[in-house]
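Engineer: okay, predicted coordinates and the sequence, questions at the end:
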Amino acid sequence: MSTRLRAGAALDATRAEGRAALVAYLPVGFPRVEDSIEAGRALIDAGADLIELGLPYSDPVMDGPVIQQAATAALAAGARSRDVITAVEALAGRGAAICVMSYYNPILAYGPDAFARDLAGAGGAGLITPDLIPDEAGEWIAASDAHGVDRIFLVAPSSPRDRLEAVAVASTGFVYAASTMGVTGTRTSVSGAAEGLVERTRVAGAAHVCVGLGVSTAEQAAEVGAYADGVIVGSAFVRALAEAPDAATGRRDAAAIARELRAGIDGARRERA
């Protein structure tokens, strides 16, 4: 079994360093499975503390156009659920916690217990399920408990106190705070509701809260990194891979973005201190 770093341990480590974590999202299989694995390695080497590996899905209702197009291309190229486990195993043990992000239908098709078993065996930290709420997650909660993998649920600015409390209780590793309502994608600014959402989620009992949806620049990363435990970035990396003339150039461009984002995060915490 690969060396396993849990999400909470990774976030504890970055907190001890006085900074937020850089959480990088990549869709597995874009443009090919090995390319996505190499991109993950490049992002870890460039400063990513956690990697979210997206399981390509045919109906990604929460994803913006950049990630939708990448997922469609990955599926067309033959990427399947098992490839995500292969990618987890390839990236585990490099110093970053490796999570999977997936809509729940592919997990149901795989079998929740089998997925939790294989994810743990590959060295994965846990699973982020954007369309699954704790009330309907009994089978996944049991499977994740049985195999010791994190289950990460989402909250949004519209989430009432009882929803925040339910998510905080059910989640392990961290809570994913969507900074705005709507689909993923880069934005010119991060929603002003994000900081309040992080605070409300902590008050509701969450040990770690990471913010995603919209972060794409060093300035935005610094802004979010000043109050969140982790800064989640996806579309900026995927766009770099998509727009590059070849996979090697795409990896270099994505790694450069990661270094810029880490510099923003690190600078924000130094200034705050």
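Structural biologist: Here it is on my side, so go on. Numbers count the residues shown, from 1 in each chain.
Engineer: contacts, neighbours, all on C-alpha from now
Structural biologist: Fine.
Engineer: tell me the contacts of the spatially closest residue to Gly126 that is not a sequence neighbour?
Structural biologist: Of all residues not flanking Gly126 in the chain, Asp150 sits nearest, at 4.0 Å (CA to CA, 6 or more residues apart in numbering). Residues in contact with Asp150, defined by CA atoms under 8 Å, 6 or more residues apart in numbering, are Arg6, Ala7, Ala125, Gly126, Leu127, Ser144, Ser171, Thr172, Gly173.
Engineer: what does Val61 give?
Structural biologist: Contacts of Val61 by CA under 8 Å, 6+ apart are Val183.
Engineer: what ranges does the stretch 51-200 of the chain have for its strands?
Structural biologist: Applying DSSP state E, counting those that start in this stretch to the stretch 51-200 of the chain gives strands spanning 97-101, 126-128, 150-152, 154-155, 175-178.
Engineer: export those to a markdown table and tack on distance to Leu43?
Structural biologist: Listed next are those as a markdown table, based on distance: least, CA to CA, whole Å:
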| stretch | distance to Leu43 |
| --- | --- |
| strand 97-101 | 12 |
| strand 126-128 | 19 |
| strand 150-152 | 22 |
| strand 154-155 | 24 |
| strand 175-178 | 20 |
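Engineer: so which of those is nearest Arg239?
Structural biologist: strand 97-101 (18.1 Å; CA to CA).
Engineer: off-centre distance for that closest one?
Structural biologist: Strand 97-101 sits 6 Å away from the centroid of its parent chain (CA atoms, centre = their mean, to the nearest Å).
Engineer: show residues contacting it.
Structural biologist: Residues outside strand 97-101 that contact it (CA under 8 Å, 6+ apart) are 4-7, 10, 49-55, 84, 88, 91-92, 123-130.
Engineer: narrow these to those in helices?
Structural biologist: Ala7, Ala10, Val84, Val88, Leu91 (DSSP state H).
Engineer: roughly how far apart are the residue nearest to the second one when sequence neighbours are not counted and Ala204?
Structural biologist: Sequence neighbours aside, Ala97 is the residue nearest to Ala10 in space, at 6.3 Å (criterion: CA to CA, 6+ apart). Taking CA to CA, to the nearest Å as the criterion, Ala97 is separated from Ala204 by 25 Å.
Engineer: ok, structure two:
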Amino acid sequence: MSRISEVFSKGKAFIPFITAGDPDLATTEELVPAMAEAGADLIELGIPFSDPIAEGIVIQEADMRALASGTTTDKLFETVKRIRKKTDVPLAFMTYINPVFVYGSERFFKNAADCGIDALIVPDMPFEERAELLPYCRKYGIELISLIAPTSRERIRTIASGSEGFIYCVSSMGVTGVRSEINTDIGEMISFVKEAKDIPCAIGFGISTKEQAREMSKHADGVIVGSAIVKIAAKYGKDCVEPVCDYVREMKSAISG
């Protein structure tokens, strides 16, 4: 069983996202093991990129801060190696297809595997084009996570049957960001997936409160939170570890109840 599958075998998973290098890589190195200790089951690390098209303003600004602090993909790989000495929490990189191609796909996957990355999420890569990366995923033992959106409808079964690890269910249309309400019929979206394949489903995009997390966890196997955590990092900067971990504990307890 892969580390990703193991996460979902233990109950509802809480999956926080942080932008790596925001405010700097030293804070990221401290934050990841602390979040794991606070109850994070799987952690998404966003590789900062100058054109993050799926992201709202909160994560766009975090990417800019991370790049300004000198974060590079190579430095991030080194940071993850050091993180791996402190925790074995499953880690997923979230990035875009362009940075992978520019870095060199073979080199990117080899380095990701060497530092202990479990999965890759590429929001701007259509499912139909995943063959561009799948051979490297297979070669280096990294799971390529598929996304489905409320508009995927007739494609959901196709995407689900060809997926691995877990399905990232996008709860709302548009870019990432905190939302006061989530109106998508999540239950229906997930039932389409489960009809096609028995694979865990985690919901992300827009979830920020304990109430939303609790509601979403009634339908899903995991809850993903990004912008709300990145906002805490923006507010507290290098002192964000404690407030972020307090938030992680709250959210984990909301979905475990």
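Structural biologist: Nice, thanks for sending it over. The shown structure was predicted, so the numbers you read here are calculated from the model rather than taken from an experiment.
Engineer: report the TM-score for the pair.
Structural biologist: Put the two chains on top of each other and the TM-score (TM-score structural alignment, normalised by the length of structure 2) is 0.94; 256 aligned residues with a CA RMSD of 1.7 Å.
Engineer: stretch 44-61 of structure 1 maps to which residues in structure 2?
Structural biologist: Under TM-score structural alignment, stretch 44-61 of structure 1 corresponds to residues 36-53 of structure 2.
Engineer: from the chain's centre, how far out does the matching stretch sit?
Structural biologist: On the basis of CA atoms, centre = their mean, stretch 36-53 of structure 2 sits 5 Å off its chain's mean C-alpha point.
Engineer: go on, stretch 161-179 of structure 2?
Structural biologist: Its chain's average C-alpha position is 10 Å from that of stretch 161-179 of structure 2, according to CA atoms, centre = their mean.
Engineer: what residues in structure 1 pair up with it?
Structural biologist: On the basis of TM-score structural alignment, stretch 161-179 of structure 2 is assigned to residues 169-187 in structure 1.
Engineer: one step back: of the contacts of Asp150 of structure 1, which stay in contact in structure 2?
Structural biologist: Contacts conserved in structure 2 for those, counting by both residues aligned by TM-score structural alignment, their matches' CA atoms under 8 Å: Ala125, Gly126, Leu127, Ser144, Thr172, Gly173.
Engineer: what's around the fifth one, how many residues?
Structural biologist: The local packing count at Thr172 of structure 1 equals 24, with neighbours defined by other CA atoms under 10 Å.
Engineer: which stretches of structure 2 form helices?
Structural biologist: Under DSSP H, structure 2 gives helices at 3-9, 25-38, 57-68, 73-84, 97-103, 105-115, 134-140, 156-161, 186-196, 210-217, 227-236, 241-256.
Engineer: Ile18 of structure 2 is nearest to which of these?
Structural biologist: Among the helices of structure 2, if distance is taken as CA to CA, the winner is helix 227-236, at 6.0 Å.
Engineer: circling back: pull the most distant pair out of the ones in helices among the contacts of strand 97-101 of structure 1.
Structural biologist: Farthest pair in these, by CA to CA: Ala10 and Val84, 20.6 Å.
Engineer: more neighbours: which of these two?
Structural biologist: Using other CA under 10 Å, the more surrounded residue of Ala10 of structure 1 and Val84 is Val84, with 25 against 20.
Engineer: quick check: the aligned residue for that one in structure 2?
Structural biologist: Match for Val84 of structure 1 (TM-score structural alignment): Leu76.
Engineer: pretty sure its match sits against Asp24.
Structural biologist: No - using CA atoms under 8 Å, Leu76 of structure 2 is not in contact with Asp24; the gap is 10.3 Å.
Engineer: for Leu213 of structure 1, find the nearest of the strands of the stretch 51-200 of structure 1.
Structural biologist: Of the strands of the stretch 51-200 of structure 1, nearest to Leu213 of structure 1 by CA to CA is strand 175-178, at 5.8 Å.
Engineer: which residues does that closest one contact?
Structural biologist: Taking CA under 8 Å, 6+ apart as the rule, strand 175-178 of structure 1 contacts 152-157, 167-168, 194, 197-198, 206, 208-213.
Engineer: likewise stretch 193-207 of structure 2?
Structural biologist: Under CA under 8 Å, 6+ apart, the answer for stretch 193-207 of structure 2 is 8, 13, 156-158, 160-161, 164-172, 175-180, 182, 190, 213, 216, 220-228.
Engineer: just give me the neighbour total for the residue lying closest to Arg272 of structure 1 once chain neighbours are set aside.
Structural biologist: Leaving aside its sequence neighbours, Arg272 of structure 1 sits nearest to Ala226 (CA to CA, 6+ apart; 7.1 Å). Ala226 of structure 1 is flanked by 25 other residues according to other CA under 10 Å.
Engineer: now the one 4 residues further on
Structural biologist: Burial measure for Gly230 of structure 1: 31 neighbouring residues, criterion other CA under 10 Å.
Engineer: what do we get in structure 2 for it?
Structural biologist: Per TM-score structural alignment, Gly230 of structure 1 is aligned with Gly222.
Engineer: isn't that match right up against Lys12?
Structural biologist: Yes - with contact defined as CA under 8 Å, Gly222 of structure 2 reaches Lys12; the gap is 5.2 Å.
Engineer: now the match of stretch 44-61 of structure 1: buried residues?
Structural biologist: For stretch 36-53 of structure 2, burial by neighbour count (16 or more other CA atoms under 10 Å) applies to 36, 38-49, 52.
Engineer: what is the nearest of the residues you listed to Cys240 of structure 2?
Structural biologist: Among these, Ala38 lies closest to Cys240 of structure 2 (CA to CA), at 13.7 Å.
Engineer: what's the closest non-adjacent residue to Phe108 of structure 2?
Structural biologist: With sequence-adjacent residues excluded and distances taken as CA to CA, 6+ apart, Phe108 of structure 2 is closest to Val100, at 6.4 Å.
Engineer: from Phe115 of structure 1, how far out is the equivalent of that neighbour over in structure 1?
Structural biologist: Residue pairing (TM-score structural alignment): Val100 of structure 2 is matched to Ile107 of structure 1. Relative to Phe115 of structure 1, Ile107 of structure 1 is positioned 7 Å away (criterion: CA to CA).
Engineer: again with Leu197 of structure 1
Structural biologist: 31 Å.
Engineer: re earlier: neighbour count: Ile107 and Phe115 of structure 1, which is higher?
Structural biologist: Phe115 (23 against 19).
Engineer: give the buried residues for stretch 208-218 of structure 2.
Structural biologist: Ser208, Thr209, Lys210, Gln212, Ala213, Arg214, Met216, Ser217.
Engineer: in space, what's closest to the second one - neighbours in sequence excluded?
Structural biologist: Spelled out, that is Thr209 of structure 2. Met251 (7.7 Å).
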